[in-house]
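K.L.:
predicted coordinates and the sequence they were generated for:
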Amino acid sequence: MTSSMTLYCDEYHCSAGCVLFRFDASTPQICILRNNRSTEYVLPKGHKDLGESIEQAALRETYEETGWPCEFLPTNIVTRAPPPGVSSGEAAREALGATREAIAVTLRNLEGKPGSVKFVFWYIAQITSTKQHQNTQMATEDLEAKFMDAEEAIRTLSRPGDRDVAKRALELVNKTRAAETAKGSSNKS
């Protein structure tokens, strides 16, 4: 039996964020945030603004909270989203270089608060500049952005859900990079 629930716009929060990568070291690095008010280590994310797409919110929030200009990182993912013009069906399929697809959605129950359900859409991004911008955070934020070796960043994150998302992002990035390397090697043969 299938069940469903309808939530109206005043009953949920919609947020988006990114696992932000940098590749100038021998191993991939992930940017995590230290919340100086709570001392938690988290991934960058925040609320979607009115009129903004979820994808736009993910990149904007990541930039605002980290100060790093960024873009979506093309990765090979398995998704239930069909290619344009193809009947949807139920089967998962591989999407090569799916740059604008969320890799995960977190559902948080914020019991006791108005709009007690929060959806967080997660994407994979990479920096587009070697220079971090200053003073990009909202006045209410006190976050310190730090790039770390990806494995260390995953271990440092405070929330199990953030660790799971970052781990999955790293797996997808490593798998995509390995496929690109193998493809490059076979083209040279």
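P.N.:
The structure has been received and is ready for your questions. Keep in mind that what you see is a predicted model, and the values were worked out from it rather than measured. Numbering: from 1, shown residues only.
K.L.:
when you work out contacts or count neighbours from here on, use the C-alpha atoms and nothing else.
P.N.:
Fine.
K.L.:
isn't His47 right next to Tyr12, touching?
P.N.:
No. Checked against Cα atoms under 8 Å, the pair His47 and Tyr12 is beyond contact range at 10.9 Å.
K.L.:
please compare the first structure with the one that follows:
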Amino acid sequence: MARKLTERSPMAVGKIRVRPKTAENCKGLRKRDIWVRNNAVNWKDEKVWEKIRNQGCYHKSDEIIVSCGTVTINKAEGPNPEVLVVYNNRIGIYQLPKGRKDIGEGYLDAAIRETTEETGIAVRPLRLKFASRSTPPRLAAAAGAIVCGTEDPSTGVTSSLSNEMIGVNPDPATGAWRNIHWYAAKPCDGIERDEARMPIPDDRDKFSTFWFSEVDALALLKLDDEKFSGAVRMITIHAHNAVLPANLTVDVVVRVAFQHVRNMSTDDWSSNEELEGKQELL
């Protein structure tokens, strides 16, 4: 069963000291300058190519780990949304659900699967509104494609409701490049833990399941990359089709996801309901 804050493990007992300004508009998140496509780069300048050669790098597939996880939010459109967090009983920390993707598996599919397997709660993608470097679908709207906004031709950025990743970050713990791709999600059919959805017996003992407010989650999550400390690390966060800037930390993931939620309008939530209704009819 998913537990509330008052039922959390002995590791977290005691009054929580909440850092101020946790919900500010992602202040401290350093973004790269977005260049105008037509004027930013002189492709005939050899110094440009020298910079690309010097900064570029290649890593073999066995040097890279790809993990996928979610910031799953219950009642995101309401006044008191809560985020799904697991307590890792083996190492004694709170963290977001995530895990390595399977061979041939899509990133979003892996994030949804890992979340359900670690928490026992069925989730599905949460479509949020934010800017992404992914390109809008080329199919015509008349053919039934979902309208995903228009790409800014000068920057290559599209601001729209989408299910793209909301961020990515590397983890140096193994010595490999570990890219963790984060997506926004929401519960499908309830918020209670069902261990029948956890096929790996070890996960049932390893993880406890909790729902926390944004403020409580930020106070309890161990990894800065899962909160938002403002430090610069490479993070990829996806929201049911959403992507965040690459330089974040996991405190980032929660704060960015909740900021996207706060940026949603009534029309945006209505659009999500309409889309989900259409999908259920298919």
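P.N.:
Everything's here; your move. What you see is a predicted model, and the numbers here were worked out from it, not measured in a lab.
K.L.:
and the strands in structure 1?
P.N.:
12-22, 29-35, 41-42, 45-47, 70-72, 77-79, 93-95, 104-109, 117-127, 143-149 (DSSP state E).
K.L.:
could you dump those strands into a markdown table and include mean neighbour count and distance to Glu171 of structure 1?
P.N.:
Below are the strands of structure 1 laid out as a markdown table (neighbours: other Cα atoms under 10 Å; distance: least, Cα to Cα, whole Å):
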| stretch | mean neighbour count | distance to Glu171 of structure 1 |
| --- | --- | --- |
| strand 12-22 | 24 | 12 |
| strand 29-35 | 23 | 12 |
| strand 41-42 | 22 | 19 |
| strand 45-47 | 22 | 20 |
| strand 70-72 | 21 | 16 |
| strand 77-79 | 17 | 10 |
| strand 93-95 | 14 | 15 |
| strand 104-109 | 14 | 13 |
| strand 117-127 | 22 | 11 |
| strand 143-149 | 18 | 14 |
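K.L.:
and those as JSON lines, adding distance to Leu157 of structure 1?
P.N.:
Formatted as JSON lines, those follow (distance: least, Cα to Cα, whole Å):
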{"stretch": "strand 12-22", "distance to Leu157 of structure 1": "12"}
{"stretch": "strand 29-35", "distance to Leu157 of structure 1": "7"}
{"stretch": "strand 41-42", "distance to Leu157 of structure 1": "5"}
{"stretch": "strand 45-47", "distance to Leu157 of structure 1": "14"}
{"stretch": "strand 70-72", "distance to Leu157 of structure 1": "21"}
{"stretch": "strand 77-79", "distance to Leu157 of structure 1": "23"}
{"stretch": "strand 93-95", "distance to Leu157 of structure 1": "28"}
{"stretch": "strand 104-109", "distance to Leu157 of structure 1": "16"}
{"stretch": "strand 117-127", "distance to Leu157 of structure 1": "15"}
{"stretch": "strand 143-149", "distance to Leu157 of structure 1": "11"}
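K.L.:
Gln56 of structure 1 -> structure 2?
P.N.:
Superposed on structure 2 with TM-score structural alignment, Gln56 of structure 1 falls opposite Asp109.
K.L.:
neighbours around that match, how many?
P.N.:
Neighbour count of Asp109 of structure 2, defined by other Cα atoms under 10 Å: 16.
K.L.:
what distance do you get for it to Ala239 of structure 2?
P.N.:
Note on Asp109 of structure 2: its distance to Ala239 of structure 2, by Cα to Cα, to the nearest Å, is 12 Å.
K.L.:
still on that earlier bit, please identify which of the strands of structure 1 is closest to Thr6 of structure 1.
P.N.:
Comparison of these against Thr6 of structure 1 by Cα to Cα identifies strand 12-22 as nearest, at 10.4 Å.
K.L.:
what sits against Asn35 of structure 1?
P.N.:
By Cα atoms under 8 Å, 6 or more residues apart in numbering, the contact set of Asn35 of structure 1 is 41-42, 142-144.
K.L.:
recalculate using a threshold of 6 Å.
P.N.:
Applying Cα atoms under 6 Å, 6 or more residues apart in numbering, we find Asn35 of structure 1 in contact with Leu143.
K.L.:
what does Thr27 of structure 1 give?
P.N.:
Here Thr27 of structure 1 is in contact with no residues (criterion: Cα under 6 Å, 6+ apart).
K.L.:
how about it, what's its match in structure 2?
P.N.:
So, by TM-score structural alignment, Thr27 of structure 1 is matched to Asn80.
K.L.:
any idea how far its match lies from Val215 of structure 2?
P.N.:
11 Å.
K.L.:
Val105 of structure 1 corresponds to which position in structure 2?
P.N.:
In structure 2, Val105 of structure 1 lands on Val168 (TM-score structural alignment).
K.L.:
can you pull the contacts of the residue lying closest to its match once chain neighbours are set aside?
P.N.:
Nearest residue to Val168 of structure 2, sequence neighbours excluded (Cα to Cα, 6 or more residues apart in numbering): Thr236, at 1.9 Å. If a contact means Cα under 6 Å, 6+ apart, then Thr236 of structure 2 has 166-169, 181-182, 246 as its contacts.
K.L.:
quick check: Leu128 of structure 2 touching Ser160?
P.N.:
No. Taking Cα atoms under 6 Å as the definition, Leu128 of structure 2 is not a contact partner of Ser160, at 8.0 Å.
K.L.:
max-length helix in structure 1?
P.N.:
helix 160-188 (DSSP state H).
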